[in-house]
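1. how would this look folded up:
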Amino acid sequence: MNFEVFVTCAVTGSGQSHTKSDKVPVTPEEIANASIEAAKAGAAIAHIHVRDPETGAPSRDPKLYKEVVDRVRDSGTDVVLNLTAGMGGDIVTGPSSAPLPLNMEQTDMISAEERLAHVAECLPEICTLDCGTMNFAEADYVMTNTPGMLRDMAARIKDLGVRPEIEVFDAGHLVLAKDLVKEGLIEDPVMVQLCMGIPYGAGNDPLTLMSLVHNMPQDWTFSAFSIGRDQLPYVAMAALAGGNVRVGLEDNIYLERGVLADNRDLVERAVTILKAMNVRLLGPQEVREKLQLKKRG
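-> Purely as a prediction, here's the structure:
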């Protein structure tokens, strides 16, 4: 059990949730405001993707990230900023009868330097590192992160002085993460996000969660989350497993059956659950000290 927990709010993500809820932030102003509201509700960390303001489609435009980051920093709100670096590793094949050539309209494979361009531009305290390749519940799509790409990205993140949040979707990702640490590409203190219940990844049942937890070094700091209706129950699950918490509209758009949530709602509910468990919430400065983050802006 972890009695001192920090909350991360993943405010928008890169999926199609904006077509299902008008509460999902799309523009840089909306994403920044959502991050600020989440922080005021008790989130120590805001995890940020950006979207095309016109279409809502996921984007990796550094200018959009810069606008979000500047808006949050200029607001004077104290929150740790965590930018995704997951985009730019997408392969979509042709159908099973003819997998090649790739579907180039949907495939987005770019260099490590390009994948981190917005991180270099904004210098957040944290950015993500998706530590492996994975199938999702889509026929021809593969989230592609080769060991070579991840080693290159990890080295660049280290040189930028940004703390990587290692995103683990399955057991093999944790093995690769250990190798990156052993090779000196990721430095202590190590930060891990266990992404549970993602289709064709690690299940979100207690035994699978604890298997991953028991296969991490005890001095690593981890958070855990699940998706959809399991997001809020996982607030308690993550703390009971010894970890920290993530909620937000990236992973779930409902507060309860039939009731759409905004990010503030989800953070407030997480805070209520944790306080009922006699857990003390860590603030942004305590998280910086715990994870040895470099405050920017």
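2. all contacts plus neighbour counts: C-alpha atoms, from now on.
-> Will do.
3. For the spatially most central residue of the chain, which residues are in contact?
-> In the chain, the centroid-proximal residue (C-alpha atoms, centre = their mean) is residue 47; its distance is 5.7 Å. Residue 47 makes contact with 8-11, 81-84 under the criterion C-alpha atoms under 8 Å, 6 or more residues apart in numbering.
4. For my notes, please list these in CSV and give distance to residue 72 for each entry.
-> Below are these laid out as CSV (distance: C-alpha to C-alpha, whole Å):
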residue, distance to residue 72
8, 15
9, 14
10, 15
11, 13
81, 9
82, 12
83, 13
84, 16
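5. for comparison, sequence B:
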Amino acid sequence: MTYQDYLDQKPVILTAALTGGVHGKDANPNLPEQPDEIAREARACERLGASIVHVHGRDRHGENDTGRLQAVTEAIHDRCDDIVVQHSTGGQGPLRERIKALRTDPAPEMASLDLGPFKRDRHIITDHTRDNIDTLAREMRRRNITPELEVFNGGQLAEVTRLAEDGLIDRPFFVNLVFGGANFTPPRPGAVLELVRTLPEGSEFNLLATGRHQRPLTTLAVLLGGHVRVGMEDNLYSDRGVPAESNAQLLERTVATVESLDRPIATPEETRAMLDIEGDTVGGPRPGDELAAGEQAADEGSACPFLAYRSEGDGRSFDHERPYCTVADEFVSPMQADVCNDRFDFDHRSHCDVYREYVESETAPVPEEDD
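-> As a prediction, this is how the structure comes out:
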């Protein structure tokens, strides 16, 4: 992907990220959460030129629920003509939950594949180990699902090469460069240029930027011959302090920018050709599903008897209840809860003491150096 691609008027793939798994309607009441809401937004974005929709599943309270992706996919197919559906396999849940995003019937034509962990809030680190990444990549290959490779910082580009060398992904690599928020790549034009320069050969790059950085950095991506993702998962505002009315509103201004720069917008058919999406995914249960690496051991454990789920009472629609350790007498991260649920038979009190020490070390003031 180069400036020459821009000059040659290579079609731009537009992805609409409709809902995400972090914000709730308390942050913007126009955010779609339920299958029919998501499908209506998908249809509106398809009419404007989006050829891919990136979706998460949420339950009736707006909480993350991978199991709801089946209903979301069915609703989108009912309303849309030919759009490519891309499921998220990200988030903070255990592998056995994330892999369900690949087992809907029909399976999605695409799915996101996070190439490493990132931090959120004070004590949350997403659980994207190499074992988990490889398990999801193998499952995508097994079901003929095209991965979108999520790169949260420059070091994760090395994972693209590793996965290719291990035979888990094929060219063209659809690399999604993520800027802003959490500990993603700093949202600066120079950082965009550097990552684009270091893309592995055979890559098509997509770019998303959070919040106020969405508009300028996606415009830069268009000039560099890349593709763009916009939507309310990444940005809840149409202007500074003005909540977006819909995903279509955000996409509409992106379409205007692309057209003003004289690049055509890719149709779903052109998108499938550029990304080598074959469209014959394998959905539903398959022999060996229960043997996917990392899942069987996790499913054999029972829930930790010391864990409860309690509301913090902060009113966030996406966080009604959080895991609470009754031994440590504190809320714990979703990842910590997964560890406890999967390995409940270890010395829990000892483990909680270790976890408490970790929290205290993270929050302790840094001592001043002696003069």
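6. between the contacts of residue 47 of the first structure, which is nearest residue 211 of the first structure?
-> Nearest to residue 211 of the first structure among these is residue 8, at 22.6 Å by C-alpha to C-alpha.
7. how about residue 231 of the first structure, what's its partner in the second structure?
-> Residue correspondence to the second structure (TM-score structural alignment): residue 231 of the first structure is matched to residue 214.
8. Tell me which residues touch its match, please.
-> Residue 214 of the second structure neighbours (C-alpha under 8 Å, 6+ apart): 208, 230, 234-235.
9. part of a helix, is it?
-> Yes. Assessed by DSSP: H, G, I helix; E, B strand; the rest coil, residue 214 of the second structure belongs to a helix.
10. how much space between it and residue 73 of the second structure?
-> The spacing between residue 214 of the second structure and residue 73 of the second structure, counted by C-alpha to C-alpha, to the nearest Å, is 26 Å.
11. Repeat that for residue 144 of the second structure.
-> Counting by C-alpha to C-alpha, the gap from residue 144 of the second structure to residue 73 of the second structure is 17 Å.
12. With neighbour numbers in mind, choose between these two.
-> Neighbour totals were compared for residue 144 of the second structure and residue 73, and residue 73 leads with 24 against 20 (other C-alpha atoms under 10 Å).
13. Helix, strand or coil: sort out that one for me.
-> On the basis of three-state DSSP, residue 73 of the second structure is classed as helix.
14. residues touching it, list them.
-> Residue 73 of the second structure touches 35, 85, 108, counting by C-alpha under 8 Å, 6+ apart.
15. From those residues, list just the buried residues.
-> 35, 85, 108 (16 or more other C-alpha atoms under 10 Å).
16. out of these, which one sits closest to residue 69 of the second structure?
-> residue 35 (8.2 Å).
17. The closest one matches what in the first structure?
-> Checking TM-score structural alignment: residue 35 of the second structure goes with residue 28.
18. Quick check: its match touching residue 70?
-> No. The pair residue 28 of the first structure and residue 70 fails to qualify as a contact (C-alpha atoms under 8 Å) at a distance of 9.9 Å.
19. Can you tell me the SS state at the closest residue to residue 138 of the second structure other than its chain neighbours?
-> Spatial nearest neighbour of residue 138 of the second structure, excluding adjacent residues (C-alpha to C-alpha, 6 or more residues apart in numbering): residue 168 at 6.1 Å. Assigned by three-state DSSP, the conformation of residue 168 of the second structure is coil.
20. can you count the residues close to the aligned partner of residue 59 of the first structure in the second structure?
-> Residue 59 of the first structure maps onto residue 65 in the second structure when the alignment is built from TM-score structural alignment. Using other C-alpha under 10 Å, residue 65 of the second structure is surrounded by 19 other residues.
21. again with residue 281 of the first structure
-> Residue 281 of the first structure: 19 neighbours (other C-alpha under 10 Å).
22. Going by residue numbers, what spans are helices in the second structure?
-> 3-7, 35-48, 69-79, 95-98, 130-142, 157-165, 189-197, 214-223, 247-260, 268-275, 295-300, 334-342, 348-363 (DSSP state H).
23. in the last one, what's buried?
-> Right, helix 348-363 of the second structure. 348, 352, 356.
24. of all those residues, which comes closest to residue 264 of the second structure?
-> Closest to residue 264 of the second structure, out of all of the buried residues of helix 348-363 of the second structure and judged by C-alpha to C-alpha, is residue 356, at 54.7 Å.
25. Tell me which residue of the first structure lines up with that closest one.
-> Alignment note (TM-score structural alignment): residue 356 of the second structure has no counterpart in the first structure.
26. ditto for residue 13 of the second structure
-> By TM-score structural alignment, residue 13 of the second structure lines up with residue 6.
27. nearest spatial neighbour of that match, skipping sequence neighbours?
-> residue 282 (4.9 Å).
28. For residue 252 of the first structure, see how far away that neighbour is.
-> Counting by C-alpha to C-alpha - residue 282 of the first structure and residue 252 of the first structure are separated by 23 Å.
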